[in-house]
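> turn this into a model:
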Amino acid sequence: MLFIGGSGNISLSSSLRLLQQGHELWLLNRSGHCSELVGAHYIQADINDEAQVKSKLQGHEWDVVVNWIAFTESDVARDVALFTAKTKQYVFISSASCYENPGPTPIITEKTPLANPLWQYSRDKIAAEEYLLATYKQAEFPVTIVRPSHTYSRVVPLTIGGWTEYTAIARMKAGKPIVVQGDGYSLWTLTHADDFAVGFCGLLGNPITIGEDYHITSDQFLSWNEIYQQTAAALGVDAKIVHVTSEKICALNSDYIGTLLGDKSVSAIFDNTKIRTAVPEFNPKITYAEGIQRVINWFEADKARQIINSKTDNFIDLLIANA
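Have a look, this model is predicted:
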C-alpha cells in the first residue's frame, strides 16, 4: 500500500494500524521518514512535482494508493495520470463538510446531497469527487471516496484558538473566558483518529468499496457547550463560556466564514450504516471525554507543542468585549 502523506493528524493512526496488522506500507512524502512509523518504507518526493514523482514511482505497482493531501480536481487529475493501471484501488480523502447542511433530513447519510456555498475548500473537494467518479464510470479508474468529519488525535478540536494552537486551552487553564459560537446548543460529531482508522483500514483492498463513498465518524454527538465543558473538565477547571453569534464572529474575521458559517454553525449527526456494512468491526469506542484527555496529555508532554497565538488570543478578547 502507498500513502501519500500518512503521518498527519488523521492518517498517522491508520498508518500505525496497518503496520501493526503486518501490511507492507510505503509513504511518499517530502521528508522521506517518520520516526513513529517503524517498519514503513519511504519514497522521498513532493507529490506536487509530477515529473519527480513519476520518476520515483517507476517499477512500482500498488494494491492500494491513498492520497491524504489531495484537495482539488487538478490534484486528483494528476493522480489519475500517475496511477492508472498502477493500482487496484485509489482512495480520495474528501470531507463531510461537502454535505449540504442543513440537508433534506436531520441525519446525514451518503445520500445527502453535496453542496457548500460558503466554503471553497468543500467545493474543491466536491469537484474532485465528481471528477473521480466520472473517471470511474468512463474508464473504470478504481476510486473509493472517504469523508472524515472533524477527526482529531493531536489537535485541539475547538472552533477558535484550537487545532494546532494551544490558545483556548491556555485561556481555560488561566481562568479566562473562551468563546462558543451561537448559543452552544447545536449538535456536533467529533471522531478520534484511532476509531476512524478501524473503519478506514477495513475499506482498503476491499473490492465492494470501488466506486463507493463512505463517511466514517463517531456515533457520539455533543452540543458545543458540552464539548467546551468536557475540554475544561479534562484540564480540571470550569469552562467560562461567552456566547457570540457566528455572524458576528465572521463579520469581525472573514477567515471563519468557511469553517464556521459553512460548517460548524449547524448540527452534524451521521448515520454510519454504510461503513458498518462494509467493515463490520467498525465500532467507535473513544468518547470525547477520553479523546480530549489524550490530546491534552500529548500537548502537555512537550512545551514546544503549546503554541499560544497572541493574534487569536486578542481576537477572543475582542469578541468577548463585543458580545
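> please make it C-alpha for all contacts and neighbour counts, starting now.
Noted.
> which residues of the stretch 201-323 of the chain fall in strands?
Ranges of strands within the stretch 201-323 of the chain are 213-216, 221-223, 241-244, 269-270, based on DSSP state E, counting those that start in this stretch.
> and these as a markdown table, adding distance to residue 307 and mean neighbour count?
Output for the strands of the stretch 201-323 of the chain, formatted as a markdown table (distance: least, CA to CA, whole Å; neighbours: other CA atoms under 10 Å):
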| stretch | distance to residue 307 | mean neighbour count |
| --- | --- | --- |
| strand 213-216 | 29 | 24 |
| strand 221-223 | 26 | 19 |
| strand 241-244 | 21 | 17 |
| strand 269-270 | 31 | 20 |
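> here is the second sequence; please produce its structure so I can put it next to the first one:
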Amino acid sequence: MKVLFIGGTGNISKESSKLAISRGVDLYVLNRGNSKVDIAGVTSIIGDINKLEELSELQKHKWDVVVNWIAFTPEDIERDIALFKGKTKQYIFISSASCYQTPLNYPVITESTPLSNSSWEYSHNKILCEDRLQKAYREEGFPITIVRPSLTYDTVFPIAIGGFRHYNTVDRILKGKEIIVHGDGTSLWTVTHASDFAKGFVGLLGLLPAIGHAFHITSDEVLSWNMIYKILANALGKEANVVHIASDYICKIEPSFTGTLLADKAESVLFDNSKIKVFVPGFKATIPFSEGIVKTINWFNANPEHKVISPEEEQKIENILQAYHKL
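So this is what the prediction gives:
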C-alpha cells in the first residue's frame, strides 16, 4: 500500500508513521525539510505543499492513501482536492475533537455529536474544512475519511496552561511554584498517547468501508484535571502546588486562553470509541497516563533543547495568579 503523509514527523503523526512502516506500508512523507525525517523505511519528499513549483516529484505518483496532518483552513482543503482528485483512493483529513458542540448538550461524545464551536478559530476552521470535504464527497466522489484526535501527546505535555510545547508548568512544579488548574479540577477529560492513537489510525489506512466516515480515536481512560496534574507531578517526583481558578476568570485576565479553555477544556467530556472499534477490530488503548507521561518526561530529558520556557506564557501565568490573589 502506497501512502503519502503530508507532515508525519510531529507529536501525533510520528508514532503513526513508525507503526505504518512496521506493518509494511510504503510510506512517503512530504515536508519542507525543516524537521529531519529520521524514521527508518520512510521515503522523504522535500517540498512545500503550498508551492506547486516544489511538487514535481509529488505529481509523478498515484496513491492508495493521502493523509494531511497539517491542513487547517478551507483554502488548504481546496488545494488538496485540486492536487489529489483522481490521484488517491482515500484522502484522510486530520480534524479535531474540539469541533464537537461547545457547550455540550450531552457529555458523551459520539461521531454523531453536532459540530459547533464558534469560540475558537482553530476549531471553527476545522469544521469548515470538514464541510467542504463532505460536499466534495457527496457531489464529486472525493474519497474522504475524517479523523478527530482529542488531546493526544507524546512529545508534548497535555495540560491546559503552561504546557503542550511549553515547559513552563513542568518547570514550576519542579521548583515548587504555584500552578494553575482551571475550575475546581473535578471536570473530566481524556488524554491519549500517540502510540495508542496510531493503532486506530493505521487501521483506517486503505480501509475502503471507512470512506465517507468520520472517527475520533481516544483512550478510554477518564481522568479529572486534578488527577492529570497529580499524575504529572508524581512522575516528576514532586507534589503540585495547585491554585484552582475559575476558567471564566482566567480568560478575563488573559483572553488568549479562551480557545483552549472555554472553547475546549472547561467542561467534562467523555468519548464513546465504539465506532473505531467496529471498523478497526481489536483497537484498544493500552497506555495509561501514568505510564505515558513518564515516556514524555524521559523524551524531554533526552532532548533538553525542547525544554522551552516561554517568557510570554510565564508572564500570563503570573498575571492570573497575582490578580486572583488580590481578590
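> Throw the strands of the stretch 201-323 of the first structure into JSON lines and include distance to residue 37 of the first structure, thanks.
Converted to JSON lines, the strands of the stretch 201-323 of the first structure look like this (distance: least, CA to CA, whole Å):
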{"stretch": "strand 213-216", "distance to residue 37 of the first structure": "23"}
{"stretch": "strand 221-223", "distance to residue 37 of the first structure": "31"}
{"stretch": "strand 241-244", "distance to residue 37 of the first structure": "39"}
{"stretch": "strand 269-270", "distance to residue 37 of the first structure": "31"}
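> mind checking the ones you listed for the one nearest to residue 176 of the first structure?
Comparing the strands of the stretch 201-323 of the first structure against residue 176 of the first structure with CA to CA, the closest turns out to be strand 241-244 (9.2 Å).
> with the second structure superposed, average distance for the closest one?
Compared with the second structure after fitting, strand 241-244 of the first structure deviates on average by 0.6 Å (mean CA distance after the TM-score superposition for the first structure).
> next one: that strand to chain centre, how far?
26 Å (CA atoms, centre = their mean, to the nearest Å).
> before we move on, what about stretch 102-116 of the first structure?
Taking CA atoms, centre = their mean, one finds stretch 102-116 of the first structure lying 18 Å from the centre of the chain it belongs to.
> likewise stretch 199-206 of the second structure?
For stretch 199-206 of the second structure, the distance to the chain centre is 16 Å (CA atoms, centre = their mean).
> kindly report the same for stretch 200-209 of the second structure.
18 Å.
> can you give me the buried ones in that stretch?
By 16 or more other CA atoms under 10 Å, the buried positions in stretch 200-209 of the second structure come out as 200, 201, 202, 203, 204, 205, 206, 207.
> and the strands of the stretch 201-323 of the first structure: which comes nearest residue 314 of the first structure?
Relative to residue 314 of the first structure, the nearest member of the strands of the stretch 201-323 of the first structure by CA to CA is strand 241-244, separated by 14.7 Å.
> helices or strands up against the closest one?
Counting by 3 or more CA pairs under 8 Å, 6 or more residues apart in numbering; DSSP states H and E, the packing neighbours recorded for strand 241-244 of the first structure are strand 178-181, helix 310-321.
> most tightly packed of the ones you listed?
strand 178-181 (a mean of 24; mean count of other CA atoms under 10 Å).
> coming back round to it: so which of the strands of the stretch 201-323 of the first structure comes closest to residue 183 of the first structure?
Comparing the strands of the stretch 201-323 of the first structure by their distance to residue 183 of the first structure (CA to CA), the top pick is strand 241-244, with 5.9 Å.
> hey, which helix is longest across the first structure?
helix 120-139 (DSSP state H).
> quick check: that helix compared with the second structure, mean distance?
Helix 120-139 of the first structure sits 0.6 Å off on average (mean CA distance after the TM-score superposition for the first structure).
> so what does that helix touch, helix or strand wise?
Judged by 3+ CA pairs under 8 Å, 6+ apart, helix 120-139 of the first structure is in contact with helix 73-83, strand 143-148.
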